[in-house]
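>>> Give me coordinates for this.
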Amino acid sequence: MSRALHLTEQLISRRSVTPEDGGCQRILAERLAPLGFACETIVSGPQDFRVTNLWAKRQGRSEKTVVFAGHTDVVPTGPLEQWSSDPFTPSHREGKLYGRGAADMKTSIAAFTVAVEEFLQAHPDPALSVALLITSDEEGPSVDGTVVVCQELQRRSERLDWCIVGEPSSVERLGDMIKNGRRGTLSGKLTVKGIQGHIAYPQLARNPIHQALPALAELTATEWDRGNEFFPPTSFQISNMHGGTGAGNVIPGSVAIDFNFRFASVSNAQDLKRRVHEVLDRHGLEYELDWVLGGEPFLTTPGDLVDAVRDAIRAETGVETRLSTTGGTSDGRFISKICPQVVEFGPVNATIHKIDEHVRVAEIEPLKNIYRRTLELLDAKA
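All right, here's what the predicted structure looks like:
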């Protein structure tokens, strides 16, 4: 059994449902410390929701630093009876390794940990500084995990040059896609106020649903931007609408609408907020609007990091990878604030968060090799 596969199985066997780490980071630290890594545990969050973060760094001869980032926490299993095997007992069937977190993202963590071991064995005195940033709060609220570590690193003026997040980025086969950015996410909870009344006497009431609909139609038809080479146009989507008392003869006194922007790097949250308020005000609505900024967009254009990962994929698999910014948010949005080049690369994402989550065993060793080759290419630039 390869070391990467063995470590993947060790990590899967740890019940680390968010925000629990389940001892995964201790396993990693015990492997990294003998290699010269300074391993630091950063604990954050309230007593009933403690988050464990690992920051491990080995200083090289230069100041150039590459970071591997990942999360040991996993989403809940869902109905256990629907799983073909215990989600926390690594199981092999038809060339696939099953278990919660197999794809998202314990295989990546195992692969880049072993890649670091092999790199340092072959290059015991590299120019490159190597670090790992591991959290147990990526699948949860994401307020006490990577963001807290990044704030601490920024306070220390820690230099980060390149970061590879081990998110499962591949689509059909290993290496066919890497994420070189992500869209921002901005959510709004809009409450439009009216006057409740009997449905037979509309002149004595004010229907907030009727009032809101023209404004909502304008918002849904608005072109917010045209995107760019890497991002599709910004999307505005209504996810929920609730109004009414449950009675068929009552005009409601208010209606609540939940909506979300997934926005490109050519837009910003403040401008989107301003434009929404302009529409609502122009339609004369009485309303309240609460905003939640889930993350700003980030983008890494082709350069040292993108080229290194692409070249490593090509050398190991022969695959010509595509760049993409699709999908939801990741911890890359926090790391990009202190690191100029961030990409996401990992195994096939077809089963993440699903029943019977799995990865192809045959792709674990190549994944490890791609990470190791990337280290070698970046070391040459350090």
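
>>> From here on, just use CA atoms for contacts and neighbour counts.
Will do.

>>> Which residue lies nearest the spatial centre of the protein?
What sits nearest the mean C-alpha location of the chain, by CA atoms, centre = their mean, is residue 330, with 1.5 Å.

>>> show me the contacts for that one.
Applying CA atoms under 8 Å, 6 or more residues apart in numbering to residue 330 gives the contacts 138, 167, 182.

>>> What is the burial count for the last one?
Residue 182: 29 surrounding residues under other CA atoms under 10 Å.

>>> residues in contact with stretch 137-152?
Stretch 137-152 has contacts (CA under 8 Å, 6+ apart) with 18-19, 42, 44-45, 51-53, 55, 71, 73-75, 133-136, 330-331, 334-335, 338.

>>> do the same with stretch 237-247
Stretch 237-247 is contacted by residues 209, 220, 250-261 when judged by CA under 8 Å, 6+ apart.

>>> can you give me the strands for the stretch 201-350 of the chain?
235-243, 250-251, 254-263, 287-295, 298-299, 322-324, 341-344 (DSSP state E, counting those that start in this stretch).

>>> how distant is the second one from the center of its chain?
With CA atoms, centre = their mean, to the nearest Å as the basis, the distance from the averaged C-alpha position of strand 250-251 to the chain average is 43 Å.

>>> Here is the second sequence; please produce its structure so I can put it next to the first one:
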Amino acid sequence: MTQVLDYAKRLMAEGSDEEPVENLFAIRRGPAGSRHFAFAGHVDVVPPGEGWASDAFAPEIRGDLLYGRGAVDMKGAVACMAAAVAEIPTEAGTLSFIITGDEEGPAINGTRKLIDFMRENGHQPDVCLVGEPTSVKRLGDMMKIGRRGSVNIWLEVDGTQGHVAYPHLADNPIPRLVAILAELDALVLDEGTDWFQPSNLEITEIAIPNRAHNVIPASAKARISIRFNDRHSGASLSEKVGEIAEKHGGRAVPVISGEPFLTPPGTFSAIIAAAVKAETGLNPEPSTTGGTSDARFLRAVCPVIEFGLCNATMHKTDEAVAVADLEVLSKIYARIARAALAQE
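As a prediction, this is how the structure comes out:
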């Protein structure tokens, strides 16, 4: 790493309610006034679960595959980024790594804190590539030019506890919660856009704190999750849900985890497509499907697109990546960085 970079900052981000997070910002400066290309990724992983054929945290090659938690999502891509940078001469321009240890978790003290650091020190890149595993069937068949936003909302309805034989002495909150959920479930948020699928609202949890069959509960809760396109914002959807909840005597408590973003097809996506075509022969499909990533934060700094390994085994038991794909991805990343730095 010391042969690749001339500056690296290990950042310990601390929050009042969260565990400290280790982040890394590293930069190799090019000539004065040159363009700045950034690779972004994360090295934290989800828990491995049970049933692995080998130690999830002891990488092992069996046949043509490298097994281990994070091989796909996304330590493999981070390794490919480092290999790519080693192939690019310093005079080509400025290169940097934006690497966090807080992407799979709360995502509070990770990339957001790195962005603050970059802004404070004048390290904003011109474009950024996030190494999320975007490929589906073959390496190179898809890139993400945007993502939908995400908001989770708790619905709460209070009542008065009582005996089921004396309902006039109680106030059952469940019918009101059911009415809220029925109205929300019937909503058609939109029909989609040119680049985004229709927004969807899903009921994900219903919680009634009642262990006795003959007791009317004092409260009832539910949770909904909305994935939304760029026709909405987290605030506008939270307000809509809140109005429906209030109409039926309930309240809504939203948590917005990300807004939608789109990097419209153009020069950057064309650079990525050309690099993929040169190494794989494929034309990557520009897509906005799937879940959220830290690109939702980086979009506020510069144009950002995601491209990486095949995602079939991410978050699964025996997560694995083809060794050959790692070799090809490092070459693709090098091509992308060279072309992005050469852009005028």
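
>>> Mind checking the TM-score on these two?
These two chains, once laid on top of each other, score a TM-score of 0.94 by TM-score structural alignment, normalised by the length of structure 2; 342 aligned residues with a CA RMSD of 1.7 Å.

>>> ok so, going back, identify the farthest-apart pair in the contacts of stretch 237-247 of structure 1.
Greatest spatial distance in the contacts of stretch 237-247 of structure 1: 250 and 261, 32.2 Å, computed using CA to CA.

>>> more crowded one of those two?
Using other CA under 10 Å, the more surrounded residue of residue 250 of structure 1 and residue 261 is residue 261, with 21 against 18.

>>> if I look at the corresponding residue of structure 2 for that one, how far off is residue 36 of structure 2?
Mapped onto structure 2 by TM-score structural alignment, residue 261 of structure 1 lines up with residue 226. Noted for residue 226 of structure 2: a distance of 35 Å to residue 36 of structure 2, by CA to CA, to the nearest Å.

>>> how about residue 366 of structure 1, what's its partner in structure 2?
When structure 2 is aligned by TM-score structural alignment, the residue opposite residue 366 of structure 1 is residue 328.

>>> burial count for its match?
18.

>>> For it, pull up the helix or strand it's in.
helix 323-342 (DSSP states H and E).

>>> by contact count, what packs against that helix?
strand 36-42, helix 75-85, helix 267-280 (3 or more CA pairs under 8 Å, 6 or more residues apart in numbering; DSSP states H and E).

>>> and the nearest residue to residue 186 of structure 1 once chain neighbours are set aside, how many neighbours?
Once flanking residues are discounted, residue 186 of structure 1 sits nearest to residue 293: 4.5 Å by CA to CA, 6 or more residues apart in numbering. By the measure other CA under 10 Å, the count of residues near residue 293 of structure 1 is 14.

>>> what do you get for the one 5 residues further on?
Neighbours of residue 298 of structure 1 under the rule other CA under 10 Å: 24.

>>> from what I can see it touches residue 265, true?
Yes - counting by CA atoms under 8 Å, residue 298 of structure 1 sits close enough to residue 265 to count as a contact (6.7 Å).

>>> Need the overlap of contacts for the two.
By CA under 8 Å, 6+ apart, the residues touching both residue 298 of structure 1 and residue 265 are 183-184.

>>> quick revisit: among the contacts of stretch 137-152 of structure 1, which ones are buried?
18-19, 42, 44, 51-53, 55, 71, 73-75, 133-136, 330-331, 334-335, 338 (16 or more other CA atoms under 10 Å).
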